[in-house]
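Asks: sequence-free structure coming up:
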């Protein structure tokens, strides 16, 4: 572990003109005291590294010195897929490995390409999770990922929305998907392919049974089909809504993309007064209430009558709350 860290420091020095102890500690997730000890070890090993004191100081290599690079390790090569997803790599316990792989690749680039890659990293950043949502705790993620990689079956207890809420499942893991900051396991069960949200896995056991991975399984293709069928399953019902022209134009910002698109595709009109009638896909009356209230006074529920009554009751209660 320490030898790998020393190599990472050396590669970091080769990719920068000057680097501070604080920057090294942050990159390698160690203390500054550890960095000081490592720099002494590099110097004792004959590496011509020296430090410049002061505010603009830092460590640097003697001009012209360049160490012979090692090739990427197996783990580092496998982690390159996560080079642009540091938070995902950290979730999977690959943060240090990805850092080492990036350093080796950067160090091997010619100076002009290294500078360009550095400018790209400084100017573009990918933040996968959506707004106003915190990452879910996924204590079993690394174990699941290990089972996916090593092709071992899993048995786990799982919390789901339907009753019974707590169930036990056995699955052959085929892949992991990161969607809007949430991790999902795709696995094969006795009833076919299933998708499980990893944050809802309670107890987990890795089984000795090996997974028979289908040779033609395409994780990306499966996920695309799953998302399409998910929206179809989610929206069992629909409501007839009359919208003002302004609210109709704002549907993409007021509803999730699939619902907004379905609503716009069903639109009739506009009428001479500018109104449009739409068919809004809904999962249930209870779940439709927040979405419809978000549309504000620019929307009127026409049918079903039960949903119209619920909206009337809710808005009347809100009016009383505000003294009207």
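Replies: Thanks, I have it. Please read all numbers here as calculations on a predicted model, not as lab measurements. Residues are numbered from 1 along each chain as shown.
Asks: every contact and neighbour count from this point should use C-alpha atoms.
Replies: Noted.
Asks: residue contacts, the spatially closest residue to residue 71 that is not a sequence neighbour?
Replies: The spatial neighbour of residue 71 that comes closest, neighbours along the chain excluded (C-alpha to C-alpha, 6 or more residues apart in numbering), is residue 104 at 7.9 Å. Residue 104 makes contact with 8, 11, 69-72 under the criterion C-alpha atoms under 8 Å, 6 or more residues apart in numbering.
Asks: which strand is the longest one in the chain?
Replies: Secondary structure assigned by DSSP state E gives strand 166-179 as the longest strand of the chain.
Asks: in that one, what counts as buried?
Replies: Across strand 166-179, burial judged by 16 or more other C-alpha atoms under 10 Å covers 170-177.
Asks: what do you get for stretch 40-49?
Replies: Within stretch 40-49, the residues that count as buried by 16+ other C-alpha under 10 Å are 42, 47, 49.
Asks: equivalent analysis for stretch 27-35, please.
Replies: 27-28, 32, 35.
Asks: so what touches it?
Replies: Under C-alpha under 8 Å, 6+ apart, the answer for stretch 27-35 is 5, 21-22, 24-25, 96, 99.
Asks: equivalent analysis for stretch 134-150, please.
Replies: 91-93, 129, 153-154, 173-176, 181-182, 185, 198-199, 201, 204, 206.
Asks: mind checking which of those are buried?
Replies: Among the contacts of stretch 134-150, those classed as buried by 16+ other C-alpha under 10 Å are 92, 153-154, 173-176, 181-182, 185, 198-199, 201, 204.
Asks: distance check, residue 94 against residue 28.
Replies: 12 Å (C-alpha to C-alpha, to the nearest Å).
Asks: take the one below as the second:
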């Protein structure tokens, strides 16, 4: 552990230049006193590190000195997939490993590319969490991820959609992060999807398993999404939308918004368009379309038009006493 920290300290000075003891301590998550001891150890080992006094001072390496001890460990190389998602890496138990890997990569880059990489970090951020929602609590994610990597079966206690709790032995094939929610794909013979936040306990087994030949996680997930959409949207509604409703169509979700925009007619002279929206059910569509108030008119099916009309009449009675 200390050897790894000394290497991290050395690479920090190599990539950042002059740093104060306080800055180093914050980067490495140690005390300033530990930094003093580590710098002394590096100096004793022949590393040309020296201190400059004063308000603008700090530790730095002798100009021109570079170390080539930047080889990535297996865990560090594995963690680089999450280079743009530090929160996801932390949930998987790879936060510190990812930081070390990024530091080593930065140290290996030429100065010009290192500056450009720094600019990318300053200007671009990948946030996989959907708006106005918190990420799931996933205390067993790291254990599940290890089993996925090592191809070991796991025993889990899982809460199903109806809140019943069952015990399962699973063959974990992959993990998917979708809008801040982690899903486990498991089952070599018939892969299924499990929400990781519903795993109440997880015990890795010594038993390994063989991944199904030809299984591709991305392809499985794409098929799963298509099947979910087909089950979810069981009908269609023809509607008229005002310019304001067209701008707010994203409130109905990306699938509905994309379909509505793609199927829209040419706007009339008032800016209204006709389009067809996928709907889950008459009841669900009634509530969703009422959100748009007078900016939407339901044309078909007649049952949905009648539901919206009756709901509007009830609102009018309620507010007029």
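Replies: Structure received. As the structure is a prediction and not an experimental result, all values here were calculated from the model.
Asks: where does the TM-score land?
Replies: The TM-score (TM-score structural alignment, normalised by the length of structure 2) is 0.86; 321 aligned residues with a C-alpha RMSD of 3.0 Å.
Asks: out of the buried residues of stretch 27-35 of structure 1, who's nearest residue 232 of structure 1?
Replies: Proximity of these to residue 232 of structure 1 was ranked by C-alpha to C-alpha; the top entry is residue 27 with 44.5 Å.
Asks: which element is the closest one on?
Replies: helix 21-28 (DSSP states H and E).
Asks: with residue 207 of structure 2 instead?
Replies: Counting by DSSP H and E, residue 207 of structure 2 is part of strand 199-208.
Asks: that strand aligns to what range in structure 1?
Replies: Aligned by TM-score structural alignment, strand 199-208 of structure 2 corresponds to residues 201-210 of structure 1.
Asks: check the gap between the most centrally placed residue in structure 2 and residue 86 of structure 2 for me.
Replies: With distances taken as C-alpha atoms, centre = their mean, residue 128 lies nearest the centre of structure 2, 3.6 Å away. Going from residue 128 of structure 2 to residue 86 of structure 2 by C-alpha to C-alpha gives 11 Å.
Asks: next: residue 102 of structure 2.
Replies: From residue 102 of structure 2 to residue 86 of structure 2 the distance is 11 Å (C-alpha to C-alpha).
Asks: rewinding a little: list the contacts for the residue nearest to the centre of structure 2?
Replies: Residues counted as contacts of residue 128 of structure 2 (C-alpha under 8 Å, 6+ apart) are 85, 177-180.
Asks: give the closest residue to residue 95 of structure 2 in space, chain neighbours not counted.
Replies: residue 89 (5.1 Å).
Asks: tell me who's in contact with residue 259 of structure 2.
Replies: 276-278.
Asks: quick one: those residues as CSV, columns for distance to residue 300 of structure 2 and neighbour count too.
Replies: Shown next, in CSV, are the contacts of residue 259 of structure 2 (distance: C-alpha to C-alpha, whole Å; neighbours: other C-alpha atoms under 10 Å):
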residue, distance to residue 300 of structure 2, neighbour count
276, 9, 21
277, 10, 23
278, 12, 20
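Asks: now, which of those residues sits nearest residue 250 of structure 2?
Replies: Among the contacts of residue 259 of structure 2, and counting by C-alpha to C-alpha, the member closest to residue 250 of structure 2 is residue 277, at 12.0 Å.
Asks: the closest one pairs with which position in structure 1?
Replies: Correspondence of residue 277 of structure 2 to structure 1, assessed by TM-score structural alignment: residue 280.
Asks: okay, and that match sits in which element?
Replies: Assigning secondary structure by DSSP H and E places residue 280 of structure 1 in strand 276-282.
Asks: so what's residue 276 of structure 2 up against?
Replies: 236-239, 259-260, 263-264.
Asks: next: residue 308 of structure 1.
Replies: By C-alpha under 8 Å, 6+ apart, the contact set of residue 308 of structure 1 is 301-302.
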